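> Give me coordinates for this.
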Amino acid sequence: MLHGSQLARLLGRWDAGRGVPDYAALATAVRGLLSDGRLPLGVRLPAERQLAAALGISRTTVTAGYRLLRETGHVTSRRGAGSWTTMPGGARVGAAGIWTASPAPDMIDLGRAALDAPPELASAAAEALTDLPRYLGDVGYHPVGLIELREAIARGYTDRGLPTGPDQIMITSGVQNALDLAIRLLVPVGQPVLVESPTYPNALVGFAARRSRMVTYGIGEAGWDRELLLDILRQNRPRAAYLIPEFQNPTGHLMPVDLRERLPAAAHAAGTDLIVDESFVDLALDIDEMPPPVAAFDRHARVLSIGGMSKTYWGGLRIGWIRAAAPIVQRLAAVRVGVDMSGPVIEQLVAARLLAHAQTVVEARRARLRRQRDVLVAALRERLPEWRFRVPAGGVTLWLELDAPISSPLCRTVEQDGVRLAPGPRFGMDGTMERFLRMPFTLPEADLLAAVDRIVRARGELDRPYRRSYESPALVA
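Below is the predicted model of the structure:
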């Protein structure tokens, strides 16, 4: 349940003025929070008397505001039990993933927040071929992965302050495969799960495929509201919670240490397993020392950390992993046998060799992303000053708040001019996030500047009155 003070903090300055009744302004403000993903879906609202006291208004005004929200389908109430936030028509995943056909050669594709391959990959692949003969004498099925790769990844966790052995690591076919296996193990069909809003679109698709009942937690401009997140865990008791604490996709926020400390204990008390996505953990751009992993504070084997090589190294190298307690890894391996048996041996050997060059690769990636981010930030501030965003200290994306709820039409318009973007609704539940847009800074500076120029033109097109055009019919003979 939201406390009155928590909702009041989310609402900020909600009084519309200009002759709008207070109850209507309150309902409009709540709808705005829901549509922007800042107010969770499925959360119980404060009692009318409590919210009235927190806002300094009459209870009658709150009662009328709640009634208006019920009429528009944004609140559902049950006598004696309270009122819950909803969306008209129910909450659904906005799109079935973010796959699109391969772009035309001259398309600036900013729909995919990923980098091209590092130069070290070719030499790592050549070195891996010398390792391959060791494995040719067996059948090639390794459900938990090759030992040398598991050892390399375990060392990485140990270096981050989380002692880890290879028996706590399972290699997967990318991060999405890791998430799918975790969902299959932890979440029975139809059970509730907690997801951030906004969040990674393909995670929403994975939970939707399991017919999970998704409870959302809105990430605001300042990141995670600690007490609200912990309250939602305690009240909803989801079977699993999917979180991205390192440079959250798409907002770029970095979870503070004190929340990392409290999350595992709160999850254990609620009977919730935490699926922690660490895909961007190596891409700190302005931070000298990263906070400890969430799993470093886990005392009850409640945290499954997932990661991979797609974001830091190359998406074409389909290598991911899960870090968990050794018995859980064995259970995951049993689940995997019914999915894909095991990952390809040669790719795992390439990954192990590439990780030997990790320091060189990661430093080069960070320097490149820092330059590209700063170029994109400067261009947006100059050309689109009315758009709001914070500069992330890591990761690969900006999360832009637009000057109007135009994300989807803007993306459709600018694609006709050769720029592909992922609109805000892809990152939330159906009907939300139209005021937001994700823009990665993974492409070269020249492409980013050209993309901004075309976005500016597309934004201007949306302000022009629509004129129907007529074309002469084609001659058919």
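
> From now on I want contacts and neighbour counts done on CA atoms only, so please keep to that.
Noted.

> Buried residues, stretch 339-348. List them.
Going by neighbour count (16 or more other Cα atoms under 10 Å), the buried part of stretch 339-348 is 342, 343, 344, 345, 346, 347, 348.

> Mind checking which of those land in helices?
345, 346, 347, 348 (DSSP state H).

> Just send those residues back as a markdown table, with distance to residue 156 too.
As requested, these are arranged in a markdown table below (distance: Cα to Cα, whole Å):
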| residue | distance to residue 156 |
| --- | --- |
| 345 | 21 |
| 346 | 21 |
| 347 | 19 |
| 348 | 16 |
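
> tell me which strands and helices the helix ranked longest in the chain is in contact with?
Under DSSP H, the helix in the chain containing the largest number of residues is helix 358-383. Judged by 3 or more Cα pairs under 8 Å, 6 or more residues apart in numbering; DSSP states H and E, the packing partners of helix 358-383 are helix 445-463.

> Would you mind getting the angle between the helix it packs on and helix 358-383?
Interaxial angle of helix 445-463 relative to helix 358-383 (axes from the mean of the first three to the mean of the last three Cα atoms, to 10 degrees): 40 degrees.

> thinking again about what came up before, identify, from the ones in helices among the buried residues of stretch 339-348, the entry nearest to residue 409.
Among these, residue 347 lies closest to residue 409 (Cα to Cα), at 40.1 Å.

> How about that closest one, nearest residue that isn't a chain neighbour?
residue 317 (6.8 Å; Cα to Cα, 6 or more residues apart in numbering).

> Let me see the contact set for residue 365.
Residues in contact with residue 365 (Cα atoms under 8 Å, 6 or more residues apart in numbering) are 283, 312.

> how does it look with 10 Å?
When contacts are counted by Cα atoms under 10 Å, 6 or more residues apart in numbering, residue 365 is found next to 115, 118, 282, 283, 284, 285, 311, 312, 313, 359, 442.

> Show me which pair in those is furthest apart.
359 and 442 (19.3 Å).

> Give the residue from the two that has the larger number of neighbours.
residue 442 (25 against 10; other Cα atoms under 10 Å).

> I figured the more buried one was touching residue 367, is that so?
No - here residue 442 lies out of contact with residue 367, judged by Cα atoms under 10 Å, at a distance of 11.7 Å.

> any common contacting residues for these two?
residue 373.

> For residue 403, see how far away residue 110 is.
Noted for residue 110: a distance of 20 Å to residue 403, by Cα to Cα, to the nearest Å.

> Who has more neighbours out of those two?
Taking neighbours as other Cα under 10 Å, residue 110 and residue 403 compare with residue 110 leading, 21 against 14.

> quick one: the strands in the stretch 51-200 of the chain?
75-78, 82-85, 108-110, 169-172, 192-197 (DSSP state E, counting those that start in this stretch).

> Single out the most deeply packed of the ones you listed.
Across those, averaging neighbours per residue (mean count of other Cα atoms under 10 Å) puts strand 169-172 on top, at a mean of 29.

> And this one, please, so the two structures can be compared:
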Amino acid sequence: MAPSLNAAALSRLLGPWNRGAGPAYRELADVVRLLILDGRVPLETALPSERALSAALGVSRTTVTAAYTSLREQGFLSSGQGSRGRTRIPDLNPFGPAIFGPAKAKEAGGTGQGWTGAGAMSAPGLAAPEGILDLAYSALPASGELVHRAFAAALTELPALLPGFGYDAIGLLPLRQAIADRYTAAGVPTHAGQVMVTSGAQHALTIVLRTLADRQDRVLVEHPSYPNALDAIRAARCRPVPVAFAHGGWDLPALETALAQQRPKLAYMVPDFHNPTGMAMPDAQRRRLVRAAAAAGTVLVADETLRELNLDGVATTPLAGFSPHVVTIGSLSKSHWGGLRTGWIRASEAMIGRLAAARTTVDLGGPVMEQLAAAHLVRALDEPLPARLATLRTNRAALLELLRGHLPDWQTPVPAGGLSVWCRLPAPSSTALTVLAPEFGIRLAAGPRFGIGGAFERFLRVPFTLPPEQLETSVLALRAAQDKLNAAPQLRRTLTTAPAVAIA
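The predicted structure is shown next:
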């Protein structure tokens, strides 16, 4: 059954949406659109009826009707039975009327055929590719030939496994052994019994939370942190304990204090090319962190999904190298392709047993073909990396040059690894830029999605996973969106006060 949202629930999500900075229907439509784009209102969700929502919000039904009509024109709401349309993402044609309708295209300063915005960005300078450029995702396309070759090899190996039942909560031995060998080569002796294969890193974290944490347990997190991890922590009904970064890195005294005082059940950390900042934690800090966690009785969960994307050759030891009690999460999503949906957990053998027992209440194991292919990819992990890292270095340099040239008032620290730049904006306008972004042909992840309680309005994560020519289009679009905000301070205030999304 498709999900639906009642008027009271939508009213809570909307928060103080009506700031009086423009027509009420437009403010309502803008905030609902942001909720859809940020994922707080899932796709294919039926919105409340016009009558019910107008009563819940204390506004006229005409206001709600006009807001719903605007959302339908923009393509964010289907034409359902009566007034209960379902949320959707439009098939966006950048800079044209399909994004916000002819009226909004004219408000933006354009004609509906191509946008010419406030601040002298012209349509030729913002030539759009097919579709919309998605900067909300920080991921690479597949290492195509290698992935194809791995699946071809897996197909020849599959017949030998067909007589079996096909269920394995821990994972196929060849893949677990290949993963174990990678850890051993990195200086962390590991055997296959210490590895569980999962359907990606997010699945791995969900299993860890389900096994080791109860409702209302505290989970320490870096602040900012990976939005999907925050999502998993909240879905487990745990309480995230955020610890902010110091200038230029981890604040070890603050982490030690939080561990000692809060005594969280778990600490979720991304020490290797942290998402979204791209920083790497020095080994000396890793030792201190492990000692502090042990003293607090906290299980350290290290997400190493980005560890292989070491752009500057930073030398670090995996966190598990400092303690046998560290639980490590890994994945092929960033190094090879997110579509593989192959991840893993590395822990003590006893812990793997506990995790496997908890997993069987959710699923009975991963698909066999994918695991056979993944075993080939893990064993040949070094083959695609040099070329991928070289491409990422080129893209990183291009993005930084573009940002510094077109948005010189943005602070753009150079990440040591990973896939994105964590930009500091000159004003708290991250959500406002995210709301406007589709109007200019790009999709963004607002800074508050990486934090708790609406933090990080002055930050925006910009990936460098696209080729340089698309990065140029993206940065020009960002400049155009900022120009529009600069030309209309009232618009900035209206959009920035929309409810910020802390998770994604």
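
> TM-score for these two?
After superposition, the two chains reach a TM-score (TM-score structural alignment, normalised by the length of the first structure) of 0.75; 372 aligned residues with a Cα RMSD of 1.9 Å.

> so what corresponds to the residue nearest to residue 347 of the first structure in the second structure?
Counting by TM-score structural alignment, residue 317 of the first structure lines up with residue 340 in the second structure.

> Surely that match and residue 366 touch.
No - Residue 340 of the second structure lies out of contact with residue 366 (Cα under 10 Å); the separation is 11.2 Å.

> picking up where we left off before, hang on, isn't the residue nearest to residue 347 of the first structure packed against residue 352?
No - look at residue 317 of the first structure against residue 352 with Cα under 10 Å: they stay out of range, at 11.4 Å.

> if we can go back for a sec, spit out the residues that contact residue 340 and residue 366 of the second structure alike.
199, 200.

> before we move on, the earlier item: now do the longest helix of the first structure: which range of the second structure does it align onto?
The aligned range for helix 358-383 of the first structure is 381-406, by TM-score structural alignment.

> Can you classify residue 350 of the second structure by secondary structure?
helix (DSSP: H, G, I helix; E, B strand; the rest coil).

> OK, contacts around it?
193, 194.

> Looking at the ones in helices among the buried residues of stretch 339-348 of the first structure, which is nearest residue 328 of the first structure?
For those, the nearest to residue 328 of the first structure is residue 348 (21.4 Å; Cα to Cα).

> Counterpart of the closest one over in the second structure?
Under TM-score structural alignment, residue 348 of the first structure pairs with residue 371 in the second structure.

> gap between that match and residue 170 of the second structure?
11 Å.

> Could you tell me which residues touch both of those two?
In contact with both residue 371 of the second structure and residue 170: 176, 197, 198, using Cα under 10 Å, 6+ apart.

> got the residues you listed as TSV, with distance to residue 28 of the second structure columns?
Below are these laid out as TSV (distance: Cα to Cα, whole Å):
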residue	distance to residue 28 of the second structure
176	51
197	45
198	41
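
> ok, back up a step: just so I know, which of the strands of the stretch 51-200 of the first structure lies nearest residue 460 of the first structure?
That would be strand 108-110 among the strands of the stretch 51-200 of the first structure, by Cα to Cα, at 19.3 Å.

> Which residue numbers in the second structure does that closest one align to?
The aligned range for strand 108-110 of the first structure is 133-135, by TM-score structural alignment.

> Kindly state the distance between the middle of the matching stretch and the middle of its chain.
12 Å (Cα atoms, centre = their mean, to the nearest Å).

> any idea how far residue 449 of the second structure is from the one residue sitting closest to the centre of the second structure?
With distances taken as Cα atoms, centre = their mean, the residue of the second structure nearest its centroid is residue 227 (5.2 Å). Plainly put, residue 227 of the second structure is 6 Å away from residue 449 of the second structure if you go by Cα to Cα.

> Report the contact partners of the corresponding residue of the first structure for residue 356 of the second structure.
Matched by TM-score structural alignment, residue 356 of the second structure corresponds to residue 333 in the first structure. Listed by Cα under 10 Å, 6+ apart, the contact set of residue 333 of the first structure reads 142-145, 170-172, 181, 185, 327, 339, 341-342.

> Would you confirm that residue 333 of the first structure belongs to a helix?
Yes - Residue 333 of the first structure: assigned to a helix according to three-state DSSP.

> how close does it get to residue 303 of the first structure?
17 Å.

> quick one, strands of the stretch 251-400 of the second structure?
266-269, 299-303, 327-331, 343-346.

> For those, give me TSV that also has distance to residue 231 of the second structure and mean neighbour count.
Below are the strands of the stretch 251-400 of the second structure laid out as TSV (distance: least, Cα to Cα, whole Å; neighbours: other Cα atoms under 10 Å):
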stretch	distance to residue 231 of the second structure	mean neighbour count
strand 266-269	12	24
strand 299-303	15	24
strand 327-331	16	26
strand 343-346	18	28
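
> Specify the stretch among the ones you listed that is closest to residue 159 of the second structure.
Comparing those under Cα to Cα, the one sitting nearest is strand 343-346, at 23.7 Å.

> average distance between that closest one and the first structure?
In the superposition with the first structure, the average deviation recorded for strand 343-346 of the second structure is 0.3 Å (mean Cα distance after the TM-score superposition for the first structure).

> I figured residue 236 of the first structure hits residue 269, correct?
No - with contact defined as Cα under 10 Å, residue 236 of the first structure does not count as touching residue 269 (11.7 Å).

> Looking at the two, which is more packed in?
residue 236 (18 against 12).

> what residue of the second structure takes the place of that one?
With TM-score structural alignment as the criterion, residue 236 of the first structure matches residue 262.

> ok, now residue 448 of the first structure?
Residue 448 of the first structure maps onto residue 471 in the second structure, by TM-score structural alignment.

> Without its sequence neighbours, what residue ends up closest to that match?
residue 399 is the one closest to residue 471 of the second structure (Cα to Cα, 6+ apart), at 6.3 Å.

> how near is that neighbour to residue 469 of the second structure?
10 Å.

> Between those two, which has more neighbouring residues?
Per other Cα under 10 Å, whichever of residue 399 of the second structure and residue 469 has more neighbours is residue 399, with 28 against 11.

> For the residue lying closest to residue 246 of the first structure once chain neighbours are set aside, list the residues it contacts.
Distances taken as Cα to Cα, 6+ apart place residue 254 nearest to residue 246 of the first structure, at 5.0 Å, with adjacent residues excluded. For residue 254 of the first structure, the contact set (Cα under 10 Å, 6+ apart) comprises 222-224, 244-248, 281, 284, 290-291, 392-395.

> change it to 6 Å
245, 246, 247 (Cα atoms under 6 Å, 6 or more residues apart in numbering).

> Next: residue 422 of the first structure.
By Cα under 6 Å, 6+ apart, the neighbours of residue 422 of the first structure are residue 111.
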